[in-house]
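Enquirer: turn this into a model:
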Amino acid sequence: MTTGSARTAGLTSRDADWAGLRAVVAGLGVSGFAAADALLDRGAAVTVVDATEPAEGSPMEERARILDILGARLRYGEPAVRALPDEPADLVVTSPGWRPDQPLLVAAARAGVPVWGEVELAWRLRPATGAAPWLTVTGTNGKTTTVRMLTAMLRAAGLRARSVGNVGTAVLEAVMDPEPYDVLAVELSSFQLHWSHSIAPRASVCLNVAPDHVDWHGSLEEYTRAKGRVYANTEVACVYNVQDEVTMHLVEDAEVREGCRAVGFTLATPRLSEVGLVDDVLADRAFVEERRTSAAELGTLDDLRAGPDAPPPAPHLVANALAAAALARAHGVPPAAVRQGMRDFTPEPHRIADLGVVRGVRWVDDSKATNPHAAAASLAAFEHVVWVAGGLLKGADVDELVASAAGRLRGVVLLGRDRAAISDALARHAPDVPVVDVARTDTGAMDQVVADALSLAREGDVVLLAPAAASMDMFANYGARGDAFSSAVRRLDTRG
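Expert: Have a look, this model is predicted:
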């Protein structure tokens, strides 16, 4: 055992001896700040490194100022992130975006210095007794929706619960909250899971696995392996997607706690130890005593509708609800609270957001569909679609997506840098579908996109923004892209 690993081996709760631990925190973003702050609070000696020096008046400068007051050492510039500091180190805590081949992290591995992510640090900073259990969620798509829906179910059961992790709130913030939580719903990206080693969730789920972030992980196999870490050490239930065999195999390969069960979720009629659909009823045959002969009703599809005039819930939203319900039930949430949680849930912005009917056509903003897998799920929710797509594909293959959606496409409007790749796939797999190519990248481009989409649509059709690509070629983020789309639809409405 190296000196670093020997020093950190006993750090399994906040009540352990953290004083004097020599820690390097890689990155001064939100998670890096939270990690440095928590370590300083426990008496560790902290050095924070970042390739970029904070700009005057920026949030990063404010974080740096606070850490400086608290006693952290701050190092900036490219040399600071290419090697370990001159001072000896017992631990490196990395921000999730730092790749495993980043020079400082490689140097740490060579020197035998443990590397943790901030989620791993958060787990180890839980109190020795009475810590809130974690219900963990990962997957290529649907994580945030599932975590937020799960939180609504937990709260409906009267529990003090919070959505944390990749959903936006740092796990450390919740773990260190002076008012303890009853339970945490934790969204974990593949990056976060790669740097996590000892988490033992109450229940866990991998919603699905499709190619994504392969450049970060090095291969699809490594990406899949990182997703599978969500199941490690699970205590009560490993929840998997019956329609995605990869998730089932990840459960089969996982090292779990004695007595942990495998529980499937499915859009079909549930079998034993599954939750699923019976007609329009969400049914539980996993967490009821008489599950061999009966099921518990958890809610209906109407409980998932955004409103009385909204379209039926998309299949992937139903799947997310079933996964959330399985996690909630594993934690002992009663069926009535699961139903109420579905009713209380508010979809996140730009995720299958129904913008209403304008000019006889329904408009839907799913700008958050930033990869082909997410776009395929979105397209599958509607019968006749004018599809708005394009942006930064990040090397993703769209042939399977286009082939699967071809039969429901009324037309396609393309924008963004990599639109030609989608156009070529349409020519191969949907040659009779009309395509409009919008080459503009100015602020008025989305008005043209909406006008062209309307010209392709028939009354009763859906115009769906599900780009299958990232947004940064034209927009600050997927939210800005969705806002531009919804604003253009509103302007179309006002023109009568």
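
Enquirer: contacts, neighbours, all on C-alpha from now
Expert: Will do.

Enquirer: residue 94: neighbouring residues, count only.
Expert: By the measure other C-alpha atoms under 10 Å, the count of residues near residue 94 is 28.

Enquirer: give me every residue that touches it.
Expert: Contact partners of residue 94, counting by C-alpha atoms under 8 Å, 6 or more residues apart in numbering, are 25, 26, 27, 32, 115, 116, 117, 118.

Enquirer: mind checking which of these are in helices?
Expert: Using DSSP state H, the members of the contacts of residue 94 that fall within helices are 32, 118.

Enquirer: for the contacts of residue 94, which one is nearest residue 246?
Expert: Proximity to residue 246 was ranked across these by C-alpha to C-alpha; first place goes to residue 117, at 25.1 Å.

Enquirer: OK, contacts around that closest one?
Expert: 93, 94, 95, 96, 192, 195, 196.

Enquirer: any idea how far the residue most central in space within the chain is from residue 54?
Expert: In the chain, the C-alpha closest to the average C-alpha coordinate belongs to residue 143, at a distance of 3.9 Å (C-alpha atoms, centre = their mean). Applying C-alpha to C-alpha, to the nearest Å, one obtains 31 Å for the distance of residue 143 from residue 54.

Enquirer: where along the stretch 101-250 of the chain do the strands fall?
Expert: According to DSSP state E, counting those that start in this stretch, the stretch 101-250 of the chain carries its strands in the segments 115-117, 134-138, 161-165, 183-187, 203-206, 237-241.

Enquirer: please give me the structure for this one as well, since I'd like to look at both together:
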Amino acid sequence: MSAPLEELTHRDADWAGLRVLVTGLGVTGFAAADALIQHGAQVVVLDAGNDSEQQQTQAGILGILGADVRLGPEHTLAWPEDVEVDVVVTSPGWRPDQPVLAAAAANGIPVWSEIELAWRLRPRVGAAPWLVVTGTNGKTTTVQLLESMLRAAGLRAIATGNVGTPVLDAVQHPEPYDVIAVELSSFQLHFTHSMSPLASCVLNLAPDHVDWHGSLEAYAADKAKIYQRTQVACVYNVQDPRTEAMVEEAEVVDGCRAIGFTVGTPALSMLGVVEDVLADRAFVEERRTSAAELGTFEDLARASGGDGGTAPPPHLVADTLAAAALARAAGITPAAVREGMRRFRTDAHRTTVVAEQDGLTWIDDSKATNPHAALAALRAYPDIVWVAGGQLKGADVDALVAEVAPRLRGVVLLGADREQIALALARHAPDVPVQDVGVTDHGDMPALTRMMDDVVARSAVLARPGHVVLLSPAAASLDMFPSYGSRGDTFAAAVRRHLGLGEGG
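Expert: A predicted model of the protein is given here:
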């Protein structure tokens, strides 16, 4: 038997013989099982899937290493009575009311996220500090910006968590990192109990994943867990008072500061904007009377593919300020923050400029798969031809349409739930012209290509010089496209064909 769970706080503790049930054999589940086996634990893995080649390969590898891997839905419907378990390590896709996890809770068996396990598998001495980010939208952009700033400072740093590389891989890398930037979902935070980050941030909060959490209040409570035990700075969004309330209620390390970020003028202990300058009034000695310049809109504008002549969208500015606050909490200089901004490029399909021609700007924001994400992009431009629609997943669009109605110069609708958006437009923007291109069967790429050519042609008719044609669907893509990326790529290709540009833009 291993040491008691409360003593398993670092990789050099006695993990040998720990009996672990790993639920889920995705990227994180495989990483968790592999790490635990390496440290001598006895591992049983459950997953409902059994037909993917990748799962079969992973199951085979873990079997060779000594794990008991059980694939198939029958293994996930009830607690495995033939297994002695000290702790469950679960993947983020498993809801707390899933039968196996519910049984663990009923029997008093602790459940850890892979984030909790990763925190406990750091070295006893010299572990890299964590800078952690959550929020409904903007997490990936923020941790990637943060990584760029940290690297500009000469640090060996990585953006990890939901952004791609499992945190477990980062903490166990043979060449240790100086600092780790971690993107965390509410799912991961739900089962995380002992993490103590150097600095933490909640970017924003909007209704999402209520089916997983059971209520908006439970969703918010899990997001708020990120602030617990923070050591240096809890970073909150001045424009979202709920995030500041989370900081006020958090139990933090003595001396930890509350640091706000705002796209307005910063007050004391905040980062914000003065004209076109990103300014720091939190991490400077004379912050009552002065601020440090971190960069300008021009430094940031090219991040989303623009030419630097127009201001970056406000949500990108907000994400940059949040990243800068975390970097400054880690001791990064203003010069390195600025250089990190200059080097940074947003991922594809996040307010990415596809083309600028004849006074029109065409923007791919296909990553906006819910109304809150679309709102961030729609707030960024004064005159918009909006391309919207897809699977709303039960989300309400009335508040979104009501807020952005004054900015809309035309709307082109597509996808399964386009009628819901059309009704909202009729209520809140009755004078805005609307075009409906319908829905195409999922996976029929020639038909989807023709449909998107139609979308672009109709958008061009509605648009005037100075307008932005914005694909920001406010909905998921799976009613027609394999992914939001495929939807964005199809739109961008249609724009280039329409404008007579080469495939590269």
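
Enquirer: tm score of chain vs chain?
Expert: Remark: TM-score between the superposed chains equals 0.97 [TM-score structural alignment, normalised by the length of the first structure]; 491 aligned residues with a C-alpha RMSD of 1.4 Å.

Enquirer: returning to that earlier point: quick one, which of the contacts of residue 117 of the first structure are buried?
Expert: Among the contacts of residue 117 of the first structure, the ones that count as buried by 16 or more other C-alpha atoms under 10 Å are 93, 94, 95, 96, 192, 195, 196.

Enquirer: among these, which one lies nearest to residue 321 of the first structure?
Expert: Once C-alpha to C-alpha is applied, the member of those that ends up nearest residue 321 of the first structure is residue 192, at 23.4 Å.

Enquirer: what does that closest one align to in the second structure?
Expert: Residue mapping for residue 192 of the first structure onto the second structure gives residue 188, with TM-score structural alignment as the criterion.

Enquirer: its match reaches residue 118, doesn't it?
Expert: No. Under the criterion of C-alpha atoms under 8 Å, residue 188 of the second structure is not in contact with residue 118, lying 11.6 Å apart.

Enquirer: isn't residue 368 of the first structure right up against residue 351?
Expert: Yes. With contact defined as C-alpha under 8 Å, residue 368 of the first structure and residue 351 form a contacting pair (5.6 Å).

Enquirer: those two: which is more packed in?
Expert: The residue with the greater number of neighbours, taking residue 368 of the first structure and residue 351 and applying other C-alpha under 10 Å, is residue 368; the counts read 28 against 22.

Enquirer: helix or strand for the more buried one, which one?
Expert: For residue 368 of the first structure, there is no host helix or strand (DSSP states H and E).

Enquirer: same question, the one 5 residues further on
Expert: Assigned by DSSP H and E, residue 373 of the first structure falls within helix 372-379.

Enquirer: gap between that helix and the chain center?
Expert: On the basis of C-alpha atoms, centre = their mean, to the nearest Å, the separation between the geometric centre of helix 372-379 of the first structure and that of its chain is 15 Å.

Enquirer: packing partners of it?
Expert: Under the contact criterion of 3 or more C-alpha pairs under 8 Å, 6 or more residues apart in numbering; DSSP states H and E, the helices and strands touching helix 372-379 of the first structure comprise helix 315-330, helix 399-405.

Enquirer: mind checking what residue 175 of the first structure lines up with in the second structure?
Expert: Across the two structures, residue 175 of the first structure finds its equivalent in residue 171 of the second structure, going by TM-score structural alignment.

Enquirer: can you pull the contacts of the residue nearest to that match when sequence neighbours are not counted?
Expert: Nearest-residue entry for residue 171 of the second structure: residue 122, 5.9 Å, with adjacent residues in sequence omitted and distances by C-alpha to C-alpha, 6 or more residues apart in numbering. For residue 122 of the second structure, the contacting residues are 9, 10, 11, 171, 172, by C-alpha under 8 Å, 6+ apart.

Enquirer: go with 10 Å
Expert: Contacts of residue 122 of the second structure were listed using C-alpha atoms under 10 Å, 6 or more residues apart in numbering, and they are 9, 10, 11, 12, 128, 129, 168, 170, 171, 172.
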